[in-house]
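Participant: give me coordinates for this.
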Amino acid sequence: MRERVSYVERDGVASILLDDGKVNVMSANMLADIGAALDRAERSADMVMLRSLRPAIFSAGFDLKIFAAGDVEGSLEMVRAGAELALRLMSFPLPTVGVMEGHAFPMGTFLLLACDVRIGVRGPHRMGLNEVAIGISPPGFAIELARSRLHPAWLSRTVTTGEMFEPDDAVVAGLLDRVVPPEKVEAELGKVASALRAIHKASHATAKQRLRQATMDAMRAAIDRELTISAYETSGKARSAVVLRR
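Facilitator: Next up, the predicted model:
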C-alpha cells in the first residue's frame, strides 16, 4: 500500500512529503499522517519542510465528495482535523518551510499559509481560497489564518471572490514569501535551511507564539464555534450542493 505521507530526515531537516498517488486530497487520514510526521520531527529534527511529490499539485484540498454526499460526521471530522493541523503549524516550535510546486487548493493553501517560510516555484499553477466559487463559505479558522498573512488590499478579494493566484501574484498578495524558477528550487531550499540553522530555536518558538497568539486565539474560537455537529447540521444543505470541480 502506498504511503500517503513519507518522512525523510537529513542534517536536521525533516522533509514531510505528500504523495497519495493522485492529487493529495486532504482526507482525515492524510491529515492524521501529516500530524504523525510532525510528531516525529518535533522529537528529533531542527526544522520541517512540507512539500509534495506529485507533479504539478501540492494538494487538491479537502475531499469534496464527502461534502457532496452529505456526510455530516465525516465532513466535520475532516475539516476539524485540517483546522487543528493548521493551528498546530502556526505554533510549531521548530521552523517550518512550505514549498508550493503545483496547485494548492484551500486546505493545501491553509497549510502553506501556516508555515514560517513559504517558497513557490514559478509555473502555471494556482493557490488561494476558492470556496465561494464552488458553493462553500470559507471556514472562520481559515479566514483568520489568511488575515494574519495576506496584505489587506488582497484579503477581501481572496476570501470573498474565491480568486486563485499564480505564484508571482501570490507573493504580492502575501500567500507566498518568494518564487524561484523550478531549476533553482533545491538551491533556494538549501539557502533557507542554512539560514534557519543559524537562528536560536527557543527564541524562535517564543517569538512565534507571541506574534501569532491573537490569530491563534481567533482560530481556536472559530473552530470551537463553527466546527461542531450542530453547526454542521445547520449548514449541511450548502455543503451537499458543492460543485465537484476545480
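Participant: contacts and neighbour counts: CA atoms only from here.
Facilitator: Noted.
Participant: need the strands for this structure, in chain order.
Facilitator: For the chain, the strands defined by DSSP state E cover 5-10, 13-18, 47-52, 57-59, 96-100, 103-104, 117-121, 127-128, 164-165, 178-180.
Participant: helices and strands around the last one, which ones?
Facilitator: Taking 3 or more C-alpha pairs under 8 Å, 6 or more residues apart in numbering; DSSP states H and E as the contact definition, the neighbouring helices and strands of strand 178-180 are strand 117-121, helix 167-173.
Participant: mind putting the strands of the chain in JSON lines, mean neighbour count included?
Facilitator: Shown next, in JSON lines, are these (neighbours: other C-alpha atoms under 10 Å):
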{"stretch": "strand 5-10", "mean neighbour count": "16"}
{"stretch": "strand 13-18", "mean neighbour count": "22"}
{"stretch": "strand 47-52", "mean neighbour count": "23"}
{"stretch": "strand 57-59", "mean neighbour count": "27"}
{"stretch": "strand 96-100", "mean neighbour count": "24"}
{"stretch": "strand 103-104", "mean neighbour count": "26"}
{"stretch": "strand 117-121", "mean neighbour count": "22"}
{"stretch": "strand 127-128", "mean neighbour count": "26"}
{"stretch": "strand 164-165", "mean neighbour count": "21"}
{"stretch": "strand 178-180", "mean neighbour count": "19"}
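Participant: put together CSV for those, with distance to Ala202 on each row.
Facilitator: As requested, the strands of the chain are exported to CSV (distance: least, C-alpha to C-alpha, whole Å):
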stretch, distance to Ala202
strand 5-10, 21
strand 13-18, 17
strand 47-52, 12
strand 57-59, 30
strand 96-100, 14
strand 103-104, 31
strand 117-121, 17
strand 127-128, 32
strand 164-165, 35
strand 178-180, 26
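Participant: tell me which of those strands sits nearest to Arg147.
Facilitator: Arg147 lies closest to strand 127-128 among the strands of the chain, at 12.7 Å (C-alpha to C-alpha).
Participant: how far away from the center of its chain is the longest helix seen in the chain?
Facilitator: Secondary structure of the chain per DSSP state H: the longest helix is helix 201-226. Relative to its chain's centre, helix 201-226 lies at 15 Å (C-alpha atoms, centre = their mean, to the nearest Å).
Participant: for it, name the packing helices and strands.
Facilitator: Checked by 3+ C-alpha pairs under 8 Å, 6+ apart, helix 201-226 has helix 72-90, helix 140-149 packed alongside it.
Participant: Ser235 is nearest to which of these?
Facilitator: Closest among the helices and strands packed on helix 201-226, once you apply C-alpha to C-alpha, is helix 72-90, at 9.4 Å.
Participant: buried residues, the closest one. List them.
Facilitator: 72, 75-90 (16 or more other C-alpha atoms under 10 Å).
Participant: for stretch 160-172, same thing?
Facilitator: Going by neighbour count (16+ other C-alpha under 10 Å), the buried part of stretch 160-172 is 160, 162-168, 170-171.
Participant: how about Asp20, nearest residue that isn't a chain neighbour?
Facilitator: Counting by C-alpha to C-alpha, 6 or more residues apart in numbering, Arg4 is the residue found nearest to Asp20 once chain neighbours are left out, at 4.4 Å.
Participant: let's see this one next to it:
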Amino acid sequence: MMSLVTFTRNNALPLLRTSITVRIQLNSASLSSLVRLEEKQGYAVVAMHKPPVNSLSLEMIQALSESLSELEKNKCKGFILTSACPGIFSAGLDIREMYQPTEERLKEFWSSLQTLWLQLYGSKMASVALINGHAPAGGCLLAMCCDSRIMVNGKSKIGLNETKLGIVAPFWFKDTFVNTIGVRQSERALQLGSLFTPDEALKIGLVDRVLPDPEAATAVAESELKEFLQIPAMARYLSKMRIREAALKDLLENREKDLNTFVNFATTDAVQKGLGIYLQSLAKKN
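Facilitator: You can find the predicted model right below:
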C-alpha cells in the first residue's frame, strides 16, 4: 500500500534564508528495504541496499531523502553513507527511469534527485562517505556531497561519466565537482567522462583517504566522522557553507528551469536511442 509522506524541513541554510518542502511518495517498506539505517552512539550509518548495484531509482532516491529526514528529526549529529551491497557503492542513476518514461514519473524522479542533493549537500550533519565499491555518475555525486570521502582500494572506480552515455551532467553536478577537485580537473573529466581508480581519485582530491580493505576503511571513516563532530557544530557548518552556499542557492533559484531542461533533453530522440543501446548492452551481459 502506498502512503504519502509530506514534511517541511529547514534546509539548514541560514545564509540562504530558505526552506525546502519535500513531498515523498513511497511504499511503507521502502525505507527499511532500500536503506539500512543504523543509529549508533553519537552518529548513524546509512547503508544503501538495492541489489545488485544500488541504482538510484525514484524509490531509492526518496528512501535516502526520508532517511536523512529521520536522522534530522532524531537530532543526529553525523552519519556515514555507505553500501550494504559488496563491491558497489552506487552505480548511479537508474537508466530505466529515463528510458521511454512517462512525463509525470520523469519529473518526479528528477525533482526528487534535486531534493536529495539539496538535503545532502546542505546538511547541518557531518557526513563521511565510505566508498566500498564502484561509484560512477550519481554514485560519485552522493559521495562528493559528504564532508569526507574514504575509499576502499581495489578495482573500483569513481567519477562523473555521463558523457559516455550521451548525457550532459547538470550544472549542480558540475558545481559539486568543481568545489571538490577544481576547475581544470573538472573540465577535463566531465568532457571525457573519466572514471578514476582509488589512487587516481586520491591524487586529484576526489577522495581523501584510500584504505586497503573494508575493515580498515570503516575504522578510518568512523574516526574521521568523530573528528568532524569534535568541532563546534555551527562553526563547522557555516564554514562549509562558505564553499557550498552559491551552488545550493543556484539550484534553489532554478529548480523548475533545471527540471524542464532535463526533461526536454532526456526525451530527445538522440538521448533515448543512446539509452536504449546501453540497456541492450547490459541485457546481453546478463
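Participant: what residue of structure 1 matches up with Val220 of structure 2?
Facilitator: In structure 1, Val220 of structure 2 lines up with Glu188, judged by TM-score structural alignment.
Participant: and what of Gln272 of structure 2?
Facilitator: Checking TM-score structural alignment: Gln272 of structure 2 goes with Ser240.
Participant: can you count the residues close to the closest residue to its match other than its chain neighbours?
Facilitator: Take Ser240 of structure 1 and drop its neighbours on the chain: the residue closest to it by C-alpha to C-alpha, 6+ apart is Ala68, 4.1 Å away. In terms of burial, Ala68 of structure 1 registers 19 neighbours under the definition other C-alpha atoms under 10 Å.
Participant: and Ala68 of structure 1? What does it align with in structure 2?
Facilitator: Matched to structure 2 by TM-score structural alignment, Ala68 of structure 1 sits across from Tyr99.
Participant: residues in contact with that match?
Facilitator: 272, 275-276 (C-alpha atoms under 8 Å, 6 or more residues apart in numbering).
Participant: for these, which ones persist in structure 1?
Facilitator: Counting by both residues aligned by TM-score structural alignment, their matches' C-alpha atoms under 8 Å, structure 1 reproduces these contacts from these: 272, 275.
Participant: among the contacts of Tyr99 of structure 2, which one sits closest to Ala135 of structure 2?
Facilitator: Closest to Ala135 of structure 2, out of all of the contacts of Tyr99 of structure 2 and judged by C-alpha to C-alpha, is Leu275, at 19.3 Å.
Participant: excluding covalently adjacent residues, which one is nearest to that closest one?
Facilitator: Tyr99 (6.3 Å).
Participant: most neighbours among the contacts of Tyr99 of structure 2, which one?
Facilitator: Leu275 (21 neighbours).
Participant: could you measure from it over to Ser123 of structure 2?
Facilitator: 33 Å (C-alpha to C-alpha, to the nearest Å).
Participant: and the counterpart of Cys76 of structure 2 in structure 1, how close does it get to Asp11 of structure 1?
Facilitator: Aligned by TM-score structural alignment, Cys76 of structure 2 pairs with Ala45 of structure 1. With distances taken as C-alpha to C-alpha, Ala45 of structure 1 is found 8 Å from Asp11 of structure 1.
Participant: list the residues that contact Glu222 of structure 2.
Facilitator: By C-alpha under 8 Å, 6+ apart, the contact set of Glu222 of structure 2 is Ile80.
Participant: which non-adjacent residue is nearest Met2 of structure 2?
Facilitator: Asn27 is the one closest to Met2 of structure 2 (C-alpha to C-alpha, 6+ apart), at 4.8 Å.
Participant: the one you found contacts Val5, correct?
Facilitator: No - in terms of C-alpha atoms under 8 Å, Asn27 of structure 2 does not count as a neighbour of Val5; the distance is 10.0 Å.
Participant: tell me, how many residues neighbour the closest residue to Ile223 of structure 1 other than its chain neighbours?
Facilitator: Closest residue to Ile223 of structure 1 apart from its sequence neighbours, by C-alpha to C-alpha, 6+ apart: Phe141 at 6.1 Å. Using other C-alpha under 10 Å, Phe141 of structure 1 has 29 neighbouring residues.
Participant: got it, and Asp20 of structure 1?
Facilitator: 18.
Participant: tell me the counterpart of it in structure 2.
Facilitator: Asp20 of structure 1 maps onto Lys50 in structure 2, by TM-score structural alignment.
Participant: tell me who's in contact with its match.
Facilitator: Shown in contact with Lys50 of structure 2 (C-alpha under 8 Å, 6+ apart): 33-35, 60, 85.
Participant: Gln100 of structure 2 versus Phe109 of structure 2, what's the distance?
Facilitator: Phe109 of structure 2 is 13 Å from Gln100 of structure 2, by C-alpha to C-alpha.
Participant: ok, back up a step: between Ala45 and Asp11 of structure 1, point out the one with more neighbours.
Facilitator: Ala45 (18 against 9).
Participant: how near is the more buried one to Arg118 of structure 1?
Facilitator: 19 Å.
Participant: quick one, what contacts Tyr237 of structure 2?
Facilitator: Taking C-alpha under 8 Å, 6+ apart, one finds Lys124 in contact with Tyr237 of structure 2.
Participant: would you mind measuring from it to Gly154 of structure 2?
Facilitator: Distance from Tyr237 of structure 2 to Gly154 of structure 2, by C-alpha to C-alpha: 33 Å.
Participant: Ala146 of structure 1 matches what in structure 2?
Facilitator: Match for Ala146 of structure 1 (TM-score structural alignment): Phe177.
Participant: pretty sure its match contacts Met144?
Facilitator: Yes - between Phe177 of structure 2 and Met144 there is a contact under C-alpha under 8 Å: 7.4 Å.
Participant: can you give me the neighbour number for Ala241 of structure 1?
Facilitator: 15.
Participant: so what's it up against?
Facilitator: 68, 135.
Participant: how about Val179 of structure 1?
Facilitator: Contact analysis of Val179 of structure 1 by C-alpha under 8 Å, 6+ apart lists 119-122, 167-168, 171.
Participant: quick one: which of the buried residues of stretch 160-172 of structure 1 is nearest Ala214 of structure 1?
Facilitator: Thr160 (22.4 Å).
Participant: pull up the gap between the residue nearest the centre of structure 2 and Gln100 of structure 2, please.
Facilitator: Structure 2 has Leu142 as the residue nearest its centroid, 2.1 Å off, counting by C-alpha atoms, centre = their mean. Leu142 of structure 2 is 25 Å from Gln100 of structure 2, where distance means C-alpha to C-alpha.
Participant: likewise for Gly133 of structure 2?
Facilitator: Gly133 of structure 2 is 29 Å from Gln100 of structure 2, by C-alpha to C-alpha.
Participant: neighbour count for those two, which is higher?
Facilitator: A count of neighbours by other C-alpha under 10 Å puts Gly133 above the other of Gly133 of structure 2 and Gln100, at 27 against 14.
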